[in-house]
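Q: Could you work out the structure for the sequence below:
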Amino acid sequence: MDKERLSAALGKIPSGIFIVTCGAGEQASGMLASWVQQAGFEPPALSVAVRKGRAVEPLLAEAGQPFAVHILTKAMGKTAGHFGKGFAPTEPAFEGIPTRMGKHGVPILTEALAYFECQVRGRLDAGDHWIVVGEILEGEVLAEGESWVHTRKNGFTY
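A: Below is the predicted model:
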C-alpha cells in the first residue's frame, strides 16, 4: 500500500465541523469533532468518532449517558479553535462560550447552527477511535446558514 497516495485519497472525504458536549457540572466538557454522521432513522441516531485517550472518552462510554452534537458554520472558527485544543478532565470548557442547559442535562451551544441531544446506545472499537452511537432525543435548528464542511490534506491526521 502506498500510504502517501492513500492519505491524499482519504483526505478528500468531506466531513463537517461539530462540537460534542457531555457531562454536567464540573464534569462538563466538549470536543471538536469532524467525523459525525446520521446513523439511523428509527430511532433517529448519530455516530461520532472519538479519539481514544481524550478527556471526554469516559463521558461517552456507557449506554444512557447524555451528550449533544452541535453543527457549526464557518463563522464559528473561534469556537472551533476553543474546543479543538482539548481540555483536562476538570478544566472549565465553556468559559466565554454562550450556553444553556439542555433538557437532558448537557450544555447546549446557543450560537450553533443546530444541535442534537442524544444518549449513548453503544460504541464500537475502531482502532485509535471509538465510534459512539447515540440515539437522538431532541434536536433544533438555532440559526440560518450553511453547515461547515471541509476536506483534509492528509487522511491520517486531523
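
Q: from here on, contacts and neighbour counts on C-alpha atoms
A: OK.

Q: quick one: contacts for residue 40?
A: Applying CA atoms under 8 Å, 6 or more residues apart in numbering, one finds that residue 40 lies in contact with residue 46.

Q: part of a helix, is it?
A: No: counting by DSSP: H, G, I helix; E, B strand; the rest coil, residue 40 falls outside a helix, being strand.

Q: Could you find the closest non-adjacent residue to the most centrally placed residue in the chain?
A: Using CA atoms, centre = their mean, the residue of the chain that lies closest to the mean C-alpha position is residue 20, 3.3 Å off. Once flanking residues are discounted, residue 20 sits nearest to residue 69: 4.6 Å by CA to CA, 6 or more residues apart in numbering.

Q: contacting residues for the one you found?
A: Going by CA under 8 Å, 6+ apart, residue 69 touches 18, 19, 20, 21, 115, 116, 117, 118.

Q: Quick one: these as CSV, columns for distance to residue 126 and secondary structure too.
A: Converted to CSV, those look like this (distance: CA to CA, whole Å; DSSP: H, G, I helix; E, B strand; the rest coil):
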residue, distance to residue 126, secondary structure
18, 20, strand
19, 20, strand
20, 19, strand
21, 21, strand
115, 25, strand
116, 23, strand
117, 23, strand
118, 21, strand
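
Q: The structure of the following sequence is requested for comparison with the preceding one:
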Amino acid sequence: MAGMAAGTAPETTTTQALDGRTLRSALGHFATGVTIVTGIGTRGRPVGVTANSFASVSLDPPLVSWSLSRESPNLATFREGGRFAINILSEDQQSLSARFARPVEDKFASVPWFPGTTGCPILPDGLAWFDCRVHASHDVGDHVIFIGRVVAFEERGGAPLVFFGGRYLSAPDLYEPDLSEPPSVR
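A: Sure, this is the predicted structure:
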C-alpha cells in the first residue's frame, strides 16, 4: 500500500475475538463453487450433502478432497463406505443445492441419478463429476477431511453455481476457462 512503512499494519486493522459467527462471516468473502457429494448408505440407499469445501489435491495420483462436519448424520456413511462422488453444480442447479443442504428425509426423491463406477450417485446436468475411492480421512477440528482417489470422471462444461457472502451467485463469464496451458506460478 502506498504511504505505509514496511512492516506496519494499516490503521483499519482490528483484532477481533475468534468467535464462530465473525470467523464464518470473514470466510464467506472467499467465493467457492458448489458441489453435492454422494455416497451409498445402509441397504444401498443413496445419501448426499451440499459442500463447498471441494479441492483438487494431486494430479498424480489423481486426488481430490472435501470436508464434512462431525455433526453430520451422514458421517458414518462416508467414513465406512470407502467411496464417494463429487458432483460440481451448474448455475441452474441452485434448488438442488438447497435441497441437499437441508435435512430432508429422502433427498433423492424425484432426483435423477445414475450409479458411477463405485456405485455412488452421479447427478446429471452438472459441470463435472468425480467418482472416488477414499484414499485417506483426517479428523481436523469440527470436521473430517476426506481425500479421494479419482477412479472415473466426466466434464460437461457450462456456467458454475457460485457461493459468496452467504448466497448463491452465477458467473456466466467463467464457463469457458482456458485449460490449454497451466497458469505459471512464481
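
Q: So after superposing, what's the score?
A: The TM-score (TM-score structural alignment, normalised by the length of the first structure) is 0.83; 149 aligned residues with a CA RMSD of 2.2 Å.

Q: before we move on, back to that, and the residue nearest to residue 20 of the first structure, what pairs with it in the second structure?
A: Alignment note (TM-score structural alignment): residue 69 of the first structure maps to residue 86 of the second structure.

Q: The helix or strand containing its match against the first structure, how far on average?
A: Taking DSSP states H and E as the criterion, residue 86 of the second structure maps to strand 83-88. On superposition with the first structure, the mean distance recorded for strand 83-88 of the second structure (mean CA distance after the TM-score superposition for the first structure) is 0.6 Å.

Q: So what's the gap between that strand and the chain middle?
A: Here strand 83-88 of the second structure shows a centroid-to-chain-centroid distance of 9 Å under the convention CA atoms, centre = their mean, to the nearest Å.

Q: All the helices of the second structure, residue numbers only.
A: Ranges of helices within the second structure are 20-27, 75-81, 94-101, based on DSSP state H.

Q: closest to residue 62 of the second structure out of those helices?
A: helix 75-81 (19.3 Å; CA to CA).

Q: got the buried residues for the closest one?
A: 77, 78, 81 (16 or more other CA atoms under 10 Å).

Q: What is the burial count for residue 46 of the first structure?
A: Residues near residue 46 of the first structure, counting by other CA atoms under 10 Å, number 23.

Q: Residue in the second structure paired with it?
A: Using TM-score structural alignment, residue 46 of the first structure sits opposite residue 64 in the second structure.

Q: In contact with the counterpart of residue 83 of the first structure in the second structure, which residues?
A: Residue 83 of the first structure maps onto residue 100 in the second structure when the alignment is built from TM-score structural alignment. Residue 100 of the second structure makes contact with 36, 48, 49, 50, 107 under the criterion CA under 8 Å, 6+ apart.

Q: Where neighbours are concerned, which of those has the most?
A: In terms of neighbour count, residue 48 stands highest of those at 27 neighbours, by other CA under 10 Å.

Q: what's the nearest residue to the alignment partner in the first structure of that one if we skip its chain neighbours?
A: Matched to the first structure by TM-score structural alignment, residue 48 of the second structure sits across from residue 30. Spatial nearest neighbour of residue 30 of the first structure, excluding adjacent residues (CA to CA, 6+ apart): residue 21 at 4.1 Å.

Q: which residues does the nearest residue to residue 74 of the first structure once chain neighbours are set aside contact?
A: Leaving aside its chain neighbours, residue 74 of the first structure sits nearest to residue 148 (5.2 Å; criterion: CA to CA, 6+ apart). Listed by CA under 8 Å, 6+ apart, the contact partners of residue 148 of the first structure are 16, 17, 71, 72, 73, 74.

Q: let's see it at 7 Å
A: 16, 17, 72, 73, 74 (CA atoms under 7 Å, 6 or more residues apart in numbering).

Q: What lines up with it in the second structure?
A: Looking across to the second structure (by TM-score structural alignment), residue 148 of the first structure lines up with residue 161.
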